[in-house]
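J.: starting from these lines, generate the structure:
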Amino acid sequence: MHSVTAIVVAHDGARWLKETLDAVLRQSRPLDRVAGVDNGSRDGSGRLLAEAFGQGSVLSLPRSAGFGAAVHEVVRRLPRAQGQEWLWLLHDDCAPDPHALSALLRAADENPKAAILGPKLRDWLDRRVLLEIGATVGRSGRRDTGLEPREYDQGQHDGPHGVVDVLSVSTAGMLIRRDVWEELAGLDPVLPLFRDDLDLCWRARIAGHRVLNVTTAVAWHAEAASRRRRRIAVSDDHPRRLDRRNGLFVIMANLPFLALVRSIFRNIAGSLARTVLFLLAKQPANALDELAALGSVLGRPGRLIKARRARKKGRKQGYPAVARLFTPPGATWRRLADMVQRYLAGEGPVDSAGRHHAAGAAEDDGDELLTDSGLFQRITSSPGVLLFLLLTGITVAAAWPLLTGGGLLGGGALVPVTGGASDLWRLYTENHHVAGLGSDTWAPPYVAVIAALSTLFFGNTALAVSVLLLGCVPLAGLSAYVATRRMISYTPARVWLAATYALLPVATGVIAAGRVGTALILILIPGYAALATRVVAGSRRAAWGFGLLLAVGAAFDPLVYVMVAILGGLAAVSFGGIRRGVGLSLGIGLGTPIVLLFPWLVEIVREPRRILLESGLADPALADPRVSAEALLMLNPGGPGTPPVWVTGGLVAVALGALLLRRHQTVVAIGWGVTLFGVLLAVVVGRLGEWPGVPLAFAATGLLVATALTAHRIAEFRAAGVMRRLGALLIVVVAFATPLAAAGLWIAGGAGGPLRGDLRDPLPPLAAAFSPRGERTLLMRPEGGRLTYTILPGRAPLIGESDLRSPEADTARVGAAVAGLASGRGGDDVRTLAAYGIQFVTAPGPVEISLQRALDSEPALARMSLSEVGGLWRVVGTVTVPRPPAEGDGWHRTWLWAQAALVALVLVLASPGARTAEQYDDYGDAPEPARTSRRRPRNPEERVPA
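T.: Coordinates of the predicted model:
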């Protein structure tokens, strides 16, 4: 026969306590005894307990008493009852269903080895939301409920017989046999709050008892302490620090020795990583809590050793039974994806104290990794991911010769890609550059960007550039799809926008001409558009992110900044007087690139023409000076790799049709305004002899957004008459004609052009072998009646070195000597080259006969080799290798450190922070739990002895 004593512990819980007491006293299976404990409440909780249970059944303890101490005191004073005695532990914010106790006892009868049972917990306000069906723990000590965020209870987790074997159940509604309580010495007083239930259930498992969650028993829990709905008096620590510390303590106190050692190293590494993430998320308090919690456990080894000694019996033998109930090794892919999605959505990481149960299982953030089929299905069914895969397939089909060339990737504006991330970092940070004739100018900041990308690719610059350049089409499509999630709710319109944007003539022209900088800008432009909408709304965080991305784009092409600054000025005039804070946000967004790129921008301002130049080799043949106005109006910049003008006709046609709609006229007008601005700027850039791809990419963005925002009207036409349906079908066909035609022509014609994937190292092996002191090599290229040359510093050129400026006098003198050498004058010209450290002269094969004869006829040159690959000549006589100046520019080094600090600061300011609003208050009103008639205990005269 069962005897049940309900113990309700209250601490400033009057907000929930009355409902809790009503639910306890209305159980369909009447209680045998009741006891209440008031831990120093200041809100009348003690009075409510006395009214419900009687003054003689209520104890008063100090505010510093924890839940376990309160239960211990009741059990110590309470005489034993007849039969099988159970203790039913209840929080003041936990209201059980009227049939909860009967369901728990029925499960106990059916499972004789069960010593601890707990009900299914649902949310106090939204009573459909699951909080817990038992809990487990990861090997990092983080509690895990295994539930999705705000998952509704539809019986999906109920066991086959209404019970689930679990590692632990919450003390909110825990039913435990008294003899087991006394055998295990109850809740550990070292854990006055949080994780005391996990520790008790773990010890029960080790002792051979079962712990069950009874899914037919339901209770509603407010989680007032973990959600910070009341002040915690048992500790001065923040709830998150206390929660994390106790979690670490429990797992380290109960693990076997070898598992403990692994856990210590795992948690040290994990805590350091989480600290960095918290700092990036602008949560310094949580970062401090993370470190303080770990230090509190490891810094007090005496307490940990004492706890381990108390738990020594059966720990190793019983561990397998516990370990099988741990969080499955690495089951965190789903949680990681959810965290990243929330982060990108601007919600920011949520600390565990605020999210602990409401977000379900999201606390064990990553010890190992395990493929999650649900996550895989969600990813592969996403339209954005499917579009990305489709565009990747199109790119592979078009660029197959480039991918299988077997040599270096280069040509057009791209130098053959050599070197690694360390070479680029050295180029960016060094005070004096040995490239060319030597240079003391600042390395272009895009070198640092490519170096950072190369670092992410394990130092492989060639792979990073290949992914960035050849992958710009699928990456631009994915960027456009993700960036428009807040602008455009109609999914087919987003897919069309992203596909059309990715396959613009600008994109195919970028790849064919090897324009790495424009490829990155093409990927960033959708992000500019998405962030700009939030900047004009006054968002500071978006302004910092916008400024950082704008600095990255301007590092490759300063014209990007000019365009955005003009549009930003117009936005300030338009919205500055309407929305508060717009001026400051725009100032942050436009001022950040100036600060981050300051020294390099000074050099750009001194040569205004460089504003029109993008990164890479400046080759006039890459821009079509005869590009027509019609082509520019059709968003076609001309040059290698661009399709016929008519390909974008479908896009322009549907965009013109959008002008006829009466709705969304403001949005359409803004989009067309951006388009006309971009086209006009493209005309100017083209007339100045530069490639107008970037202005046309901005123009296309405005056109696509304006059109896609009105595309939902097509869905309305489909529900109308036959003629409107036919009209809607015609619009869809015309709209998709652009990406389909562009993809087909691109695959048929290939992605190559000046860009090739089979280039050789421009420095002959013999020259590299005989340049021990860094002797320079003159590379001469006769092309179409003109001669270009490059000076190699004993190695192949690196990305970014072509943008370095050597002293004008030296450049002019060497240029004259090269021209004289090619014309056959010789003599003093070779001595001039030798004075600048030039030991070798080379020309790629097949070498022109006129150049070969001129070099062979020069007595001061000796031919070393001549073949179809190229020719190599060596200077006869003494060559003076210029020595680089000693490192002594303190300003240069100081600015690099300052720039790194500024970038880190902007990253922190741009990253999402923690949400401060409590999820608890977001649920709204919820139905009340079912009620039955009020019942008193069977023996109300049985009181807790005072």
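
J.: contacts and neighbour counts: CA atoms only from here.
T.: OK.

J.: longest strand in the protein, please.
T.: In the chain, taking DSSP state E as the definition, the longest strand is strand 210-221.

J.: want to put them side by side, so please do this one too:
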Amino acid sequence: MSVNSPAPAAQQAGLPEFPRHVVTAVLVAHDGARWLPKALQGLLVQDRPVQDVIAADTGSADDSARLLADALGDQRVLHLARRTGFGAAVDEAVRTAPVLTAEDVPYLERHGGWDPATRSWNDDGYDTPARPHGDPVHWLWLLHDDCEPEPDALAALLRTAEASPSAAIIGPKLRSWYDRRQLLEVGVSIARSGRRWTGLERREQDQGQHDQVRPVLSVSSAGMLVRRDVWEELGGFDRRLPLMRDDVDFCWRAQSAGHTVLIAPDAVMRHAEAASRERRPVDCAGRSAVNPHRVDKAGAVYTLLANTRGPLLPYVALRVVVGTLLRTLAYLVGKVPGQAVDEIVGLLGVLLRPGRLLAARRRRGRGTVPPSELRPLFPPPGATVRATVDQVVSNFSGRADAATAAVGRHGGAVESGPGDEDGDFLEIEQFARIKRIARKPGPVLFAVLLVVSFAACRSLLGGGALSGGALLPADPGASDLWDTYAGSWHALGTGGTQAAPPYLAVLALFATVLFGSTGLTLTLFLVASVPLSGVTAYFASRPLVESRLLRAWASVAYAFLPAATGALAAGRLGTAVLAILLPLMARAAAAAAGLQLGDAAIERGVRPGWRSTWALALMLTFTTAFTPVTWPIALVLAAVALAWRLARGQSALLAPLLMRWAALLVTPMVLLAPWSLTLLSHPGRMLNEAGLPYSTKTASGVDLLLLSPGGPKASGGFLLIGVVLAALAALMRGTRRTAITAAWAAAVTGLLFAVIENGKDWAGPATLVYGLALLAAAAIGAEGANERIAASGFGWRQPVAGLIALAAAAAPVLAAFTWMVDGADGPLERRDPQQVPAFVAEEATTGDQPRTLVLNGTEAHVGYALVRGSGVRIGDAELAAEAAPDHALDSVVANLVAGSGADQGSRLAGYAVRYVLAQKGAPRSFGRVLDSTPGLSRVSQADGSELWRVDAPVSRMTIISKGAAPIGVASGRVQAHTKVPAGPAGRQLRLADSAAPGWHASLDGKALTPVTLDGWAQGFELPSSGGKLDVGYNEPVTHIGWLGIQAFLLLVVVVLALPGRRREIDDDLPDAEGAAAADIPAQAGEGRRARRLQAAADAEAAAAAADDPAEAGQPPAEVPGPRREDDPDYGAQPAYEGAQAPYDPEADPAGYDPYAGPPAEGPDGYGYQGTGYQEGAYQEGGYDPAYAQNAPGWENAEGYPPAPGYEGQYEAYGYPPQPPGYAPYPPGEDGQGGQGYEQGYGEQQYPEQPYDPNAYGGAAPYHPEGDQRRDGSDYQ
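T.: Just a heads-up that it's a prediction; the model follows:
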């Protein structure tokens, strides 16, 4: 029994090309009615037909079984259980299909030969034996119900088989079902991590770059051509692989057995990948439908561990486990917990069944081919890592659009000696570079800001540490910052357990990323704050205004606001960080508040997304750590947003906004606890920011109105009067009232907080909020202002608008020029981080751990600091402010400065003070008093500072006993591990540190009893015996536990704030933007060059129309349909020639597009939910009625009359049951020289294939104003 389908390009005789190759097609269907008609059509119209067809339906719930029976006949369709896997279905079909012999295929013993010139069988002039073609080679052609072979696919596969007799398995090139030029596979391999490796880029287009016949590790089971003897030798697909990775395992086994696997790229098939892309359920891998990702993961692990040779097995197993854990973490971060679970379940499903793996390895044996010969067929080492990195990089790097690429580096090249027509074009092209900058000013903006900042910060780029103003020097390594933040005991002054400021953790995190350099981190946050703030403002303003030039102006103006430059000059780290993050926070706040939602969307139930809320909460946490005032500002703005929604009657948004605002405001308080609790208990501290309290002159009310908070390099607010006026003018715009009102609400809130801050601290943070809001309002008001003003009659509006525009445009330019000339330095400078003489800092590292008492202040108010090491460091100011008052030390310093005349040396020695330093600028009376104080000796006087030394022995840790001098004991900064001699009974160990419950000490492993000495110092009862002494501080378990919880909560917020991983279900569909715009012609620009190019294009089109009758308005050539066997030209040319009519959605009321993606039915958007398809997702019969019959008026809309035989309904292919050898035609009347077909066919009608403009790349996005914005920039 053989099958020879009538094909549009079939041979004139009944003998196929490559006659010794006998092909049995095996088609497996499972809920594939959506794709099955085209798959059957592709099978039945092959140029080189198959000799037999057998189909297996695995319990389809749709019309797949009926479609198979109608097309192939009931006797050719097997009905199997729904849980039958693909390999099991193929095995059953192969077992059922007999091996065809000469009785079934008579031409196997026919005399004659194939004439390649006429592409026909010639019976004349040949004298050949009984089997002139040699012994027949039996092949199995495996087909999916969602793959459609091209008409010449089988011929190309057999051509490769004929050229390579040793080939046992041959595979086709797979293209996408929907995007006909997108490559899916040209051979496949598997990485050591289990990744399916195709070697293709994402959405790579087929341009013939992979069209070489070559050996590969594996080919896809969709279209696989495998010799039947090899299939039976290897036992077919492994039953443990019900669906996925079965092809890789089978081909790997074939390679190990010495067989050759080739890829034949001339054979092309279109594959929908319905199961892997979740377009239908997977029922063969469990008791119920499972996720295909889990099936693929289990198949990958099984394939690797079953086929890897012994020496490499431990390495591969370890890599699979580690890679699974990393991918699980990546899926969790990408907010795809389902796939994370699939990774773990898929791995454990294989590893927990070692018996199956061992049995599989025994069945495979050792193989006949050494692994070294197969190694080139696997991905090279590191290929998967490089591919992942390239994909991540490509997601963040955009590609130049076509318009920009057209005027690239050589876009303006012209021939020498331009004529009259070329001269104007050449003159215009001289401005191409300026146009490109105007179209994409982002990179140029960052470069300009960076150059200006480097020029202004020229004195801040040398050696030394950044310090001065509000900034204290930082420790050189990130580990010091981590220790300060994570430790519960802080060795500052006499020590304490106060909470460290959380911004130290942020600095430590960035310093860790920057190779542990805290200096580089501070340089990035301070010196680079101006260009970074400008760049973030530019990109954050994208949804605000369309004009890139307006965005660039607003970004430059924001970067050079007095608060931003003043923060850099005064070392205000908190304000500098706020300047960088504030534009991004404003964009996230607008999205979280739903400002982009219209009234109609709100009425439809659309609500703001949670991701923007969590992103805003994360950034608010960071800024609150540096500038706590941002939290109350956010609180007020949240209340304003709620009140505004309530005033507009949008009560449906109140509950969603309340939940989002609660998450927004609670998150910083939780993540920053316990430090944040001090802000709630002392609200006045919210006006502080990171660093030393650096007081400046209070700004006036006019300065605040003009965006100047006062202080070094923060003046010149009068330059920004144009910005304020532009923001006021925006209130006159009749459109975009919501955005302008929101901007002004934020501006008023920022101004109010600036007034509050101005009386107590620097008003820079609130002024930044005020300035950014004004710039946003000004940019919104300026967009399209020229058209609005031009539409009104000439009057006062035109000159006033011109003056405001001139003042606003000049403001950032003048501010940048002034800042660059004057320099960015102020109190902030590069200096030696040591605040004490070098020898004093060196002594502080010895076992005595001596300290220095630093004095400053005025006659009326004395300030002091008890310094360890080389001086105070970043974060010490907040720790000192949070420390409990030390009244005993206050009394010692007061008596010392007052000059009581008593010996102060012993009292200072009790605090381990060895040196007293009067800083530069301290009152002269300090020097006179300290010179006359007993127990102190002047050491030096340099750079305006004065130094005295305490005469008494000084040590941080001493042994004291009655009637004896203290004995010093060597110790570290906190801990001590040393030996102590024996001594009298009743002695005590004294520490010059405050008493706290965490202190512990032991002598030879025996714990010592803690005591409090002198009312404040930590001590221990020391026995008379000597031994090894160990002293330390135990971190409370609650503190360590909270740090872990804090890190986990931070990770959760980061994950929630990150964009989710894009699902790959419809990755092969055409871009939605291009598909939506495919039927909308793009409008040309209105410029002079655009008109010239349009005229040239019109002339070229007219010339082409003159050569093409169809384009010139003549009746187009008829699109030929399927040819009859009695056609004299039958087989002489392809079935479809000439130009096809473009698809017109209006001409087809049914809306059918043969290359459109699957309809978005149901919550998952792919036509099914759970294990069953939604009601109404498919028409009965598995095809769209529009596919079968053209709508009325179709021929008028398209310009083509329907081809004969296309008017009727869809007619399924039918194979009526016939006995073997039955000839449906009387002898001599079959048009085949009396040979006939072993299986007859009636005349088949095939539906027309409309042209899809999206199939070869979507059109550019449509914009009502053409390819350019009003400012001349391109849309992106």
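
J.: now what about the TM-score between them?
T.: Remark: TM-score between the superposed chains equals 0.84 [TM-score structural alignment, normalised by the length of structure 1]; 898 aligned residues with a C-alpha RMSD of 4.1 Å.

J.: check which residues of the longest strand of structure 1 are buried.
T.: By neighbour count on 16 or more other C-alpha atoms under 10 Å, the buried set for strand 210-221 of structure 1 is Arg210, Val211, Leu212, Asn213, Val214, Thr215, Thr216, Ala217, Val218, Ala219, Trp220, His221.

J.: want to throw those into JSON lines with distance to Ile264 of structure 1?
T.: JSON lines is the format used below for these (distance: C-alpha to C-alpha, whole Å):
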{"residue": "Arg210", "distance to Ile264 of structure 1": "28"}
{"residue": "Val211", "distance to Ile264 of structure 1": "27"}
{"residue": "Leu212", "distance to Ile264 of structure 1": "30"}
{"residue": "Asn213", "distance to Ile264 of structure 1": "30"}
{"residue": "Val214", "distance to Ile264 of structure 1": "34"}
{"residue": "Thr215", "distance to Ile264 of structure 1": "35"}
{"residue": "Thr216", "distance to Ile264 of structure 1": "39"}
{"residue": "Ala217", "distance to Ile264 of structure 1": "38"}
{"residue": "Val218", "distance to Ile264 of structure 1": "37"}
{"residue": "Ala219", "distance to Ile264 of structure 1": "36"}
{"residue": "Trp220", "distance to Ile264 of structure 1": "36"}
{"residue": "His221", "distance to Ile264 of structure 1": "33"}
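
J.: what packs against the longest helix along structure 1?
T.: Longest helix in structure 1, counting residues (DSSP state H): helix 722-749. The elements that helix 722-749 of structure 1 packs onto, with contact taken as 3 or more C-alpha pairs under 8 Å, 6 or more residues apart in numbering; DSSP states H and E, are helix 383-398, helix 491-502, helix 649-658, helix 712-718.

J.: let's see 6 Å
T.: Under the contact criterion of 3 or more C-alpha pairs under 6 Å, 6 or more residues apart in numbering; DSSP states H and E, helix 722-749 of structure 1 touches helix 649-658, helix 712-718.

J.: okay, buried residues for it please.
T.: Counting neighbours by 16+ other C-alpha under 10 Å, one finds that the buried residues in helix 722-749 of structure 1 are 725, 728, 731-732, 734-743, 745-747.

J.: same thing with stretch 643-653 of structure 1?
T.: Buried residues in stretch 643-653 of structure 1 (16+ other C-alpha under 10 Å): Pro643, Val645, Val647, Thr648, Gly649, Gly650, Leu651, Val652.

J.: aligned partner of the fourth one in structure 2?
T.: In this case it means Thr648 of structure 1. Using TM-score structural alignment, the equivalent of Thr648 of structure 1 in structure 2 is Leu720.

J.: ranges for the strands of the stretch 951-1100 of structure 2?
T.: 957-960, 967-969, 976-980, 988-994, 999-1003, 1006-1007, 1010-1013, 1017-1021, 1027-1033 (DSSP state E, counting those that start in this stretch).
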